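> Any chance you could fold what I've pasted below:
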Amino acid sequence: MNAAVPGWAGVLASVSLVALTVVVAWRRRLRLGREITFAAVRAGLQLAAVGAILLVVFKHTGLVGAFGWLAAMTLIAGQVAGRRARGLPGATVTATTAVAVGTAATLGVLLVLEVIEARPRVVIPAGGMVVSGAMQFTAVVLIRLRDEARTARLQVEARLALGLSAADAFAPHLRSALRTALIPVIDSTKTVGLISLPGAMTGLILAGVDPFTAIRYQIVVMYMLLAASALAVLTAARLTERVLFDEAHRLRPLPDQSPI
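Sure thing, here's the model as predicted:
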């Protein structure tokens, strides 16, 4: 057994950290004890189920199963990101398409250039990181676009009245939403290794891989996440811009309140 990987006894011991979190929440009267416990139990069960499924995928299904797994993750990610932007027309379809474009383009380039191996054991973890990053930033840009369409309606309609096209009238708000969505991933790329050691690099080092080998892999991962997030955000913004306006270049009405 690899000494760097905790055994099941270590996993059980780590439950004490969850208990500590519950005690802190209880002492501060946050009323979050039940939610923390549920989240911890759910995470453990989900990961155990995923581990069992991955064993089957790795041994019996090959790349077909790997890409099927990524397709399922993309659909789930689209649902999650779409729910965050509730009230925006076609939010779920837009989010799913954006995540799919970012994931397919990024992984496709890495596989074609043979930067990563075309094996399920490589494709699934790498694809999972891409889908997760694309989902997060797609949700951010969709929320921002929805809010901009609500709060800046008068400015947009004034530009439309002056004869500007829908794209030109909404352009300043589109750029603002894109900047808001992309700045976090740009900042995390700039500070990688200075503030924290990212997950992929940490996992490889814990597994006994040479640090310079782990660094090479982490560089690829960071560039992969940066590209996937940018492509997903740009795709989501483009599709949202189309559904916000009708054929006559009029801004569609949106609900005043949309729960997140």
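> switch to C-alpha atoms for all contacts and neighbour counts from now on
Will do.
> ok now the helix or strand harbouring residue 50, how far from the chain's centre?
For residue 50, the host element (DSSP states H and E) is helix 33-56. Relative to the chain's own centre, helix 33-56 is displaced by 19 Å; criterion: CA atoms, centre = their mean, to the nearest Å.
> ok, then the element right after it?
Toward the C-terminus from helix 33-56 - assigned by DSSP H and E - lies helix 62-84.
> I'd like to know which elements that next one is packed against.
On a contact count with 3 or more CA pairs under 8 Å, 6 or more residues apart in numbering; DSSP states H and E, helix 62-84 meets helix 91-112, helix 120-151.
> Check which element follows the last one along the chain.
The helix or strand immediately downstream of helix 120-151 is helix 153-161, counting by DSSP H and E.
> from the middle of its chain, how far away would the following helix or strand past that next one be?
The C-terminal neighbour of helix 153-161 among helices and strands, as given by DSSP H and E, is helix 166-190. With CA atoms, centre = their mean as the basis, helix 166-190 stands 16 Å off its chain's centre.
> elements contacting the next helix or strand after helix 166-190?
Sequence order places helix 199-206 as the next helix or strand after helix 166-190, per DSSP H and E. Packing contacts for helix 199-206, counted by 3+ CA pairs under 8 Å, 6+ apart, involve helix 211-244.
> Following up with a second sequence; could you model it the same way so I can compare the two?
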Amino acid sequence: MGSVAVTPVLGGVIGFLLVAAGAVGWLGGFARWWSVLGAGVRGAVQLAVVSLVIAYVVRSSWLVGVFVVVMFAVAVRTAGRRITGDRTWWWAGVPIAAGVAPVAAVLVVSRAVPVTGLVLVPLVGQLIGGALTATALAGRRLLDELEQRRGEVEAALSLGLSDRDARLEIARPSAGTALVPALDQTRTVGMVTLPGAFVGMLLGGASPVQAGAVQLLVLVGLLAVEAVAIAAVLEIVARGRLTRPGPLSPAA
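Predicted structure coming up:
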């Protein structure tokens, strides 16, 4: 299959679908039409800018590194602010880095994929995105659990457990829920959904076998990244590094 041509027809279809989404949300009373249209326009502008930036930075290895650092910084800020409003939000960088760095290193050292900017930027971007999602989900879930079960944490402390162990005792059983989206995506790939890497390679002219192999690499890489990120979030929450203002905060 050939690549998709960027034509006025494609632009018209995108515009029609965006207007339809806004109209349905407005008529259904569950979304403001201007919010939907605004999101679509913003996405179009951002993709246009990013496309131009990527076309430029892939020519230089150091620019690729700068672009990856920018993606990482945005992910840390986004994940941290989704978890907490206090100044500990920057600890979200630890699980994201802990998950992405070793997986990206394995891909580069093994030469499993071409070590070029055009390949590494989108691939590492997907890994950072997965780590962001897992970190945000795990951080919010664990802190919510500790707040809701504050009495159990205090009871564990009264039994002689350390702060870390008391938090782990309550938070650990909930940590696995953050991995569920990645597990479901991997279990249902090809049967329920055809993810972006697979479809993108097919549209780019790759064979189904090549597209499937790359998609499997992405999915398994995301599982590894997110598992490590969740484990790191659990540890930093248990140690009181990532907190929310309240009775369980070390500052309280």
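> hmm, back to that, how much does the helix holding residue 50 of structure 1 deviate in direction from helix 62-84?
Computed by axes from the mean of the first three to the mean of the last three CA atoms, to 10 degrees, the angle separating helix 33-56 of structure 1 from helix 62-84 equals 160 degrees.
> what's the mean distance for helix 33-56 of structure 1 versus structure 2?
On superposition with structure 2, the mean distance recorded for helix 33-56 of structure 1 (mean CA distance after the TM-score superposition for structure 1) is 0.6 Å.
> do stretch 129-145 of structure 1 as well
With mean CA distance after the TM-score superposition for structure 1, stretch 129-145 of structure 1 averages 0.6 Å from its match.
> Now do the helix holding residue 50 of structure 1 against helix 120-151, angle only.
Going by the same axes, to 10 degrees, helix 33-56 of structure 1 makes 140 degrees with helix 120-151.
> For helix 33-56 of structure 1, buried residues please.
Using 16 or more other CA atoms under 10 Å as the test for burial, helix 33-56 of structure 1 gives 33, 36, 54.
> which other residues reach it?
18, 21, 22, 23, 25, 26 (CA atoms under 8 Å, 6 or more residues apart in numbering).
> Got a ChimeraX select line for the buried ones in these?
Those of the contacts of helix 33-56 of structure 1 that count as buried under 16+ other CA under 10 Å are selected in ChimeraX with:
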select :18,21,22,25
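> among the contacts of helix 33-56 of structure 1, which are in helices?
Among these, DSSP state H puts 18, 21, 22, 23, 25, 26 in helices.
> mind giving me CSV with those and columns for distance to residue 4 of structure 1?
Output for those, formatted as CSV (distance: CA to CA, whole Å):
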residue, distance to residue 4 of structure 1
18, 21
21, 25
22, 27
23, 29
25, 31
26, 33
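> that older thread, out of the helices and strands packed on helix 62-84 of structure 1, the one nearest residue 228 of structure 1 is which?
helix 91-112 (4.4 Å; CA to CA).
> Specify the angle between that closest one and helix 120-151 in degrees.
Here helix 91-112 of structure 1 runs at an angle of 140 degrees relative to helix 120-151 (the same axes, to 10 degrees).
> and helix 91-112 of structure 1, what other elements does it pack with?
Using 3+ CA pairs under 8 Å, 6+ apart: helix 91-112 of structure 1 touches helix 62-84, helix 120-151, helix 211-244.
> Which one, of these, ends up nearest to residue 171 of structure 1?
helix 211-244 (9.3 Å).
> Counterpart of residue 201 of structure 1 over in structure 2?
Matched by TM-score structural alignment, residue 201 of structure 1 corresponds to residue 198 in structure 2.
> got it, and residue 67 of structure 1?
Aligned by TM-score structural alignment, residue 67 of structure 1 pairs with residue 65 of structure 2.
> still on that earlier bit, want to try TSV for the helices and strands packed on helix 62-84 of structure 1, with distance to residue 80 of structure 1 and mean neighbour count as columns?
Listed next are the helices and strands packed on helix 62-84 of structure 1 as TSV, based on distance: least, CA to CA, whole Å; neighbours: other CA atoms under 10 Å:
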stretch	distance to residue 80 of structure 1	mean neighbour count
helix 91-112	8	22
helix 120-151	8	22
